[in-house]
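**Student:** 3D model of this:
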Amino acid sequence: MPADDEEKKRPGVVYLIQKNKVYIICWLIAAASITAIVLVAIKYWELKERQLNVDYEFNQLRGSLAVAVNDPELLTGSPQDVAEEMRRVPGRLAKANRIKTQKAEIYEGIFHRKSIRSSPWHRQEKSRYYFSKGEKTWYDAEDFCSAQGAHLASVLNNKEQNFISSKLQRTSWIGLTTENEEGKWRWSDGSRLVQEYWSEDQPSNPRAFRKSNQDCAMIVPSLASRNWKNNSCLKRYRWVCKENMDLGE
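**Tutor:** You can find the predicted model right below:
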């Protein structure tokens, strides 16, 4: 082949080689791009799955926390709300431990007080009652009850009135008195006077009990359901103590 013809063919071969290189490079770039897209997609779904797991765990935590602190609003609260509540958890736990300790002390006092252990106390719902066998003035009876961590009994509803009356055999003092303010009957334990069970013509009119110091109330069991009477606080009768067992649980 003549030399001139050989020289004419060489540029075409070079062009083809260069063109093929461009194709190869473009293919490699496309393959790399596809690979990168696939890897990004895989990473995205991995992160998405982790996010779903995090969301699930967060909702579980939020739900448990809402129940623990009795705050339904936390169920829809933001992560910041939950984080803030979590920061309060140590303080809440410390407070709960203090309350637990206080209640344990109260229970210990209730069940280990020598005077109570050796006396006929009766449990009724959230209170304990002591029905005496001896007799004292109203003042001495209140002092006795106070020494036991109690007071002369308050009567706050029909059920309690019936319970106390059913346990009595003789006239007994209860905690109702008007000695602090004439004509204003109040319970010695501070309870609000919500029900009254005075017998007929009771309590005595103010003139009568001013003259005879009839500032204290008693239950006379023989008078059936409406069996309260007032009398001189200095007279001696049996008595009923009442200790509140409601610890606010």
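
**Student:** every contact and neighbour count from this point should use C-alpha atoms.
**Tutor:** Will do.

**Student:** can you map out the strands along this protein?
**Tutor:** For the chain, the strands defined by DSSP state E occupy 121-124, 127-131, 151-152, 172-177, 186-187, 216-219, 228-231, 238-244.

**Student:** would you list those strands in a markdown table and tack on distance to R98 and mean neighbour count?
**Tutor:** Output for these, formatted as a markdown table (distance: least, Cα to Cα, whole Å; neighbours: other Cα atoms under 10 Å):
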| stretch | distance to R98 | mean neighbour count |
| --- | --- | --- |
| strand 121-124 | 27 | 14 |
| strand 127-131 | 24 | 20 |
| strand 151-152 | 26 | 26 |
| strand 172-177 | 32 | 27 |
| strand 186-187 | 31 | 20 |
| strand 216-219 | 39 | 26 |
| strand 228-231 | 42 | 22 |
| strand 238-244 | 21 | 24 |
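
**Student:** looking at the ones you listed, which is nearest to D5?
**Tutor:** strand 238-244 (122.2 Å; Cα to Cα).

**Student:** what's the closest one packed up against?
**Tutor:** Secondary-structure packing of strand 238-244 (3 or more Cα pairs under 8 Å, 6 or more residues apart in numbering; DSSP states H and E): strand 127-131, helix 138-147, strand 151-152, strand 172-177.

**Student:** 7 Å instead, please
**Tutor:** Contact here means 3 or more Cα pairs under 7 Å, 6 or more residues apart in numbering; DSSP states H and E; on that basis strand 238-244 packs against strand 127-131, strand 151-152, strand 172-177.

**Student:** sequence B follows; please return its structure for comparison with A:
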Amino acid sequence: MEVLPLQSHDKKEGRLSIVSTGPGNLQQMTPRALRAIAESDYVIGNAFYLDLVEPLLSGKEVIRSSMGREVERAKKALELAENHVVSMVSGGDAGVYGMASIVLEVVERSGSPVAVEVIPGVTAALSAASRLGSPLSGDYVTISLSDLLTPWEVIEKRLDLAFRMGVPVAVYNPRSNGRPDNLAKAISIAGRHLAPATPVGVVKDAFRKSEESLVTTLEEFPDRFDFVDMHSIVIIGGEESRLWRMGQDVRGIITPRGYHRKYVY
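**Tutor:** Next up, the predicted model:
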């Protein structure tokens, strides 16, 4: 497979960076992501994610887009990158339910010679996990409950297989006004394979000023569905996951990696 070489960052020829902005706090962005935006003539992206990096946009030509216009956004970014330095921002990690795939598909189908770089970031599952303790310490699965691009029948099959494995599952896009029942369906599937006491954690707006979190169990979680929205990540523990306690206080979730089977501590 031939990969187009990246152009030198010291040159001002056209290039396109797909910039992962992480969970929405500038302190969680990588130095490379910060530099890419600083070097850009144009910054384009969903208005919500652009607002989160507003302090970085001074002096830039900013193009705001809305949800559902990803293809149009990708085409515009590629067009601008023929003669300018362009950053396409994407929340979390651009390669995990983000803009990387559609931008690269547009580049591929157009045959454009524009140099493209995908800059990684902290994806939402890892941001949420860090706020809950260590629920994803070993193998785990990420699944989105959004059926806008994936048929629900496929999502149900994947959920069943994931919960059968007994590993933690990080759920993206868990509950929206247009899809209020998908989370309940997912938890019903989880209940076929996991114990009622399996820990469940929810983090909303991780690392933002409005951050909130919830730790509960699989059995009790349906009573707290109203807490969950599209800015939330739901982490459902696996067979070995347990509540992390300090005395009587529940601090979060721990999924042991297996050190207790090899070492005494």
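
**Student:** quick one: TM-score?
**Tutor:** TM-score for the superposed chains, counting by TM-score structural alignment, normalised by the length of structure 1: 0.23, backed by 106 aligned residues with a Cα RMSD of 6.5 Å.

**Student:** quick revisit: possible to save the helices and strands packed on strand 238-244 of structure 1 as TSV with distance to F111 of structure 1?
**Tutor:** Putting those into TSV (distance: least, Cα to Cα, whole Å) gives the following:
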stretch	distance to F111 of structure 1
strand 127-131	12
strand 151-152	17
strand 172-177	23
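
**Student:** between the strands of structure 1, which one is nearest to W27 of structure 1?
**Tutor:** Of all the strands of structure 1, strand 238-244 comes closest under Cα to Cα, at 88.4 Å.

**Student:** residues near F144 of structure 1, how many?
**Tutor:** Neighbourhood size, F144 of structure 1 [other Cα atoms under 10 Å]: 17.

**Student:** same question but for F163 of structure 2, I mixed them up
**Tutor:** Using other Cα under 10 Å, F163 of structure 2 has 24 neighbouring residues.

**Student:** how about the contacts made by it?
**Tutor:** A190, H193 (Cα atoms under 7 Å, 6 or more residues apart in numbering).

**Student:** any idea how far Y56 of structure 1 is from G63 of structure 1?
**Tutor:** For G63 of structure 1, the distance to Y56 of structure 1 (Cα to Cα, to the nearest Å) stands at 11 Å.

**Student:** sorry, back to before: looking at the helices and strands packed on strand 238-244 of structure 1, which is closest to Y15 of structure 1?
**Tutor:** Closest among these, using Cα to Cα: strand 127-131, at 106.9 Å.

**Student:** elements contacting that closest one?
**Tutor:** strand 121-124, strand 238-244.

**Student:** to I42 of structure 1, which of the ones you listed lies closest?
**Tutor:** strand 238-244 (66.5 Å).

**Student:** of all the strands of structure 1, which one is nearest A104 of structure 1?
**Tutor:** strand 238-244 (15.4 Å).

**Student:** so the closest one versus strand 127-131, what angle?
**Tutor:** Using axes from the mean of the first three to the mean of the last three Cα atoms, to 10 degrees, the direction of strand 238-244 of structure 1 lies 160 degrees away from that of strand 127-131.

**Student:** what is the burial count for R64 of structure 2?
**Tutor:** So R64 of structure 2, with other Cα under 10 Å, has 15 neighbours.

**Student:** gap between it and W244 of structure 2?
**Tutor:** Distance check for R64 of structure 2 against W244 of structure 2: by Cα to Cα, it reads 42 Å.

**Student:** ok, R158 of structure 2 next?
**Tutor:** 28 Å.

**Student:** which one's more surrounded, these two?
**Tutor:** Neighbours were counted for R158 of structure 2 and for W244 using other Cα under 10 Å; W244 has more, 19 against 16.

**Student:** the more buried one contacts G201, doesn't it?
**Tutor:** No - at 11.4 Å, W244 of structure 2 does not count as touching G201 under the criterion of Cα atoms under 7 Å.

**Student:** which residues in structure 1 form helices?
**Tutor:** Secondary structure of structure 1 (DSSP state H): helices located at 3-68, 79-112, 114-117, 138-147, 158-167, 206-212.

**Student:** kindly report the same for the stretch 151-265 of structure 2.
**Tutor:** For the stretch 151-265 of structure 2, helices defined by DSSP state H, counting those that start in this stretch occupy the ranges 152-165, 182-193.

**Student:** now the shortest one and helix 152-165, what's the angle there?
**Tutor:** To tie it back to what came earlier, the one meant is helix 182-193 of structure 2. For helix 182-193 of structure 2 against helix 152-165, the angle by the same axes, to 10 degrees is 40 degrees.

**Student:** reformat the helices of the stretch 151-265 of structure 2 as CSV; add distance to A129 of structure 2.
**Tutor:** Converted to CSV, the helices of the stretch 151-265 of structure 2 look like this (distance: least, Cα to Cα, whole Å):
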stretch, distance to A129 of structure 2
helix 152-165, 18
helix 182-193, 19
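
**Student:** who has more neighbours, G63 and Y56 of structure 1?
**Tutor:** G63 (18 against 12).

**Student:** that older thread, now distance to Y23 of structure 1 too, for the helices and strands packed on strand 127-131 of structure 1, in TSV please.
**Tutor:** Shown next, in TSV, are those (distance: least, Cα to Cα, whole Å):
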stretch	distance to Y23 of structure 1
strand 121-124	96
strand 238-244	94
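
**Student:** now for those, which one comes closest to L16 of structure 1?
**Tutor:** Proximity to L16 of structure 1 (Cα to Cα) singles out strand 238-244 among those, at 104.5 Å.

**Student:** which one of the helices of structure 1 has the most crowded surroundings?
**Tutor:** Highest mean neighbour count of the helices of structure 1: helix 138-147, a mean of 19 (counted as mean count of other Cα atoms under 10 Å).

**Student:** how close does V141 of structure 2 get to E212 of structure 2?
**Tutor:** Taking Cα to Cα, one finds V141 of structure 2 at 23 Å from E212 of structure 2.
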